[in-house]
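1. sharing a model prediction with you, sequence too.
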Amino acid sequence: MPRTFDDLLARARALTASGQRALLGIAGSPGAGKSTLAEQLVRELNADGWPFAAHVPMDGFHLADAELDRLGRRDRKGAPDTFDAAGYAALLRRLREEPDGEVVYAPGFERELEQPLAGAIPVPPAARLVVTEGNYLLLDTGAWARVRAALDEVWFCELPEEERIRRLVARHEQFGKSPEAALAWSLGTDQRNADLVAATRGRADLVVPATAVPRPV
């Protein structure tokens, strides 16, 4: 288990030792710090003049609310079947198979709108490491199994449950939910998803404790 953020940086750099593009996945339950870790890794690697790293979140593959309404799944947005898992796996495969040549565009996710944004994230040919993060990278059912197969390593972010829920509620409030609605969603839909994700922990290549991830300033 890594003790410091520097340990994580060294392990990320080692993934590209061959000179080929590598794909690193970061999994974990909602609110566990996946995005924070991915963003800090990419920022520090690029600041060192290291061969370019890119961040491609899984959240860009959320189904749009209109489609969730059609499917009757809007009330559990964030569950595995509310994502385009096959599309996500196809993008990861393309990133692996086309490391040189044209820019590959990935979708982003607008938190204030709670909607995906097509073509929002450019991954240039110079990117030697692609860091992707999301809840379900270690699921072994359906199209999600193809996601794990496309990644060189998957790390699992682990955070004490009380702190994870506190951060999750604060995030929901930040993006517009009332305190009551934020708590209800965190302990309802989000918790069901968190329990599912926690069961995949044993499939990770590395478990990352909260102490190894510095909080953003």
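-> Great, that's in hand. Since this is a predicted model, take the numbers as computed values, not measurements.

2. contacts and neighbour counts: CA atoms only from here.
-> OK.

3. chain center to the biggest strand by length in the chain: distance?
-> In the chain, taking DSSP state E as the definition, the longest strand is strand 115-123. Centroid separation between strand 115-123 and its chain, computed with Cα atoms, centre = their mean, to the nearest Å, is 14 Å.

4. now the element after it, going C-ward?
-> The C-terminal neighbour of strand 115-123 among helices and strands, as given by DSSP states H and E, is strand 129-133.

5. second structure for comparison follows:
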Amino acid sequence: MTTPFTPTVEELTLADVVAQARTLAVPKTRRILGLTGAPGAGKSTVAAHIVEALGHESAVLVPMDGFHLANEVLLSLGRRDRKGAHDTFDDDGYAHLIERIHAQKQTDAVIYAPVFRREIEEPIGSSIGIHPETPLVVTEGNYLLLDKDAWPKARAAVDTVWFLAPAEDMRHERLIRRHQAYGKSIDDARFWTLGSDQINADLIHSTARHADRVIRIID
């Protein structure tokens, strides 16, 4: 019987993570750092902290969530109730953007990326400018390590991917609070966290074996 692969989890402080990300921000180069993990793992918080700590001349954040399919499209596909699943994103569009960012030269024009606005649950295009002289691009999202559809094309253009792995009870608590913050009742928040979100989380956890590092952030 084959023993399942269990990745080694590194316990690091947030300051440690920032310090190690800083080594990737080398002037006149272009590196892409990917942060992934299940919903509620802290990807967007950690990514934003890295960019803020390094400063906007050294780093810029390009979230995968800007490639959510619009609600109107999800309704037409019958997938509105599974929003957040891997097939409810424009994975080809994301992969193409990451490839362009990876290939961006010092003399190239600014590249623009979309963002996802949680208050309206919709993506907004051309919202983030990636300047050619910015050495580090941080991208974060659930499916950076998924080995199907166009996701491997995106992964091939990312220099290193760190998988964030908090304790499950903490991750669930974060998700419930997030859903409540955007208007869901406590019952609906738990329903989404333990239902659709958990289905996605189980798939994402299975991709941790492809990560360059698996990190649990400690105080």
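-> That came through fine. Quantities reported herein were computed from a predicted structural model and do not represent experimental measurements.

6. got a TM-score for the pair?
-> For this chain pair, the superposition-based TM-score is 0.92 by TM-score structural alignment, normalised by the length of structure 1; 209 aligned residues with a Cα RMSD of 1.4 Å.

7. and the longest strand of structure 1, what does it pack onto?
-> Contacts defined by 3 or more Cα pairs under 8 Å, 6 or more residues apart in numbering; DSSP states H and E place strand 115-123 of structure 1 against strand 104-110.

8. can we see that at 10 Å?
-> Contact partners of strand 115-123 of structure 1 among helices and strands, from 3 or more Cα pairs under 10 Å, 6 or more residues apart in numbering; DSSP states H and E: strand 53-55, strand 104-110.

9. which part of structure 2 lines up with the longest one?
-> Spelled out, that is strand 104-110 of structure 1. Under TM-score structural alignment, the match for strand 104-110 of structure 1 in structure 2 covers residues 111-117.

10. mind listing what's buried in that stretch?
-> Residues of stretch 111-117 of structure 2 classed as buried: 113-116 (neighbour count, 16 or more other Cα atoms under 10 Å).

11. now those as TSV including distance to residue 98 of structure 2?
-> What follows is the buried residues of stretch 111-117 of structure 2, written out as TSV (distance: Cα to Cα, whole Å):
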residue	distance to residue 98 of structure 2
113	10
114	12
115	14
116	16
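
12. middle-most residue in structure 1, spatially?
-> residue 133 (1.6 Å; Cα atoms, centre = their mean).

13. could I get the full set of helices for structure 1?
-> 5-14, 34-47, 65-71, 85-97, 144-149, 161-174, 179-187, 189-198 (DSSP state H).

14. distance of the aligned residue in structure 2 for residue 175 of structure 1 relative to residue 217 of structure 2?
-> Aligned by TM-score structural alignment, residue 175 of structure 1 pairs with residue 182 of structure 2. With distances taken as Cα to Cα, to the nearest Å, residue 182 of structure 2 is found 25 Å from residue 217 of structure 2.

15. excluding its backbone neighbours, what's nearest residue 52 of structure 1?
-> Of all residues not flanking residue 52 of structure 1 in the chain, residue 127 sits nearest, at 4.5 Å (Cα to Cα, 6 or more residues apart in numbering).

16. any idea how far residue 61 of structure 2 is from the aligned partner of the one you found in structure 2?
-> Correspondence of residue 127 of structure 1 to structure 2, assessed by TM-score structural alignment: residue 134. From residue 134 of structure 2 across to residue 61 of structure 2, the span is 11 Å (Cα to Cα).

17. who's more crowded, these two?
-> Neighbours were counted for residue 134 of structure 2 and for residue 61 using other Cα atoms under 10 Å; residue 61 has more, 25 against 20.

18. and that one, what is it in contact with?
-> For residue 61 of structure 2, the contact set (Cα atoms under 10 Å, 6 or more residues apart in numbering) comprises 32-33, 44, 47-52, 113, 115, 128-130, 136-140.

19. at 8 Å instead, please
-> The contact partners of residue 61 of structure 2, taken as Cα atoms under 8 Å, 6 or more residues apart in numbering, are 47-48, 51, 137-139.

20. distance from the centroid: which residue in structure 1 tops it?
-> Max distance from the centre of structure 1 (Cα atoms, centre = their mean): residue 180, 26.4 Å.

21. wait, what's in contact with the closest residue to residue 121 of structure 2 other than its chain neighbours?
-> Spatial nearest neighbour of residue 121 of structure 2, excluding adjacent residues (Cα to Cα, 6+ apart): residue 71 at 7.8 Å. Residues near residue 71 of structure 2 by Cα under 8 Å, 6+ apart: 80, 121-122.

22. same deal with residue 55 of structure 2?
-> Neighbour list for residue 55 of structure 2: empty [criterion: Cα under 8 Å, 6+ apart].

23. if we go to 10 Å?
-> Residue 55 of structure 2 is in contact with residue 49, counting by Cα under 10 Å, 6+ apart.

24. kindly report the same for residue 74 of structure 2.
-> Counting by Cα under 10 Å, 6+ apart, residue 74 of structure 2 touches 68, 80-83, 87-89.

25. is there a quick ChimeraX command that grabs whichever of those are buried?
-> The following ChimeraX line selects those of the contacts of residue 74 of structure 2 that are buried, judged by 16+ other Cα under 10 Å:
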select :68,80,82,83,88,89
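
26. counterpart of the residue nearest to residue 121 of structure 2 in structure 1?
-> Looks like residue 71 of structure 2 aligns to residue 65 there (TM-score structural alignment).

27. repeat that for residue 168 of structure 2.
-> Aligned partner of residue 168 of structure 2 by TM-score structural alignment: residue 161.

28. measure its match to residue 10 of structure 1 for me?
-> According to Cα to Cα, residue 161 of structure 1 stands 28 Å off from residue 10 of structure 1.

29. just to revisit the earlier point, what's the closest non-adjacent residue to the residue nearest to the centre of structure 1?
-> Counting by Cα to Cα, 6+ apart, residue 133 of structure 1 lies nearest to residue 26, which is 4.4 Å off, once chain neighbours are set aside.
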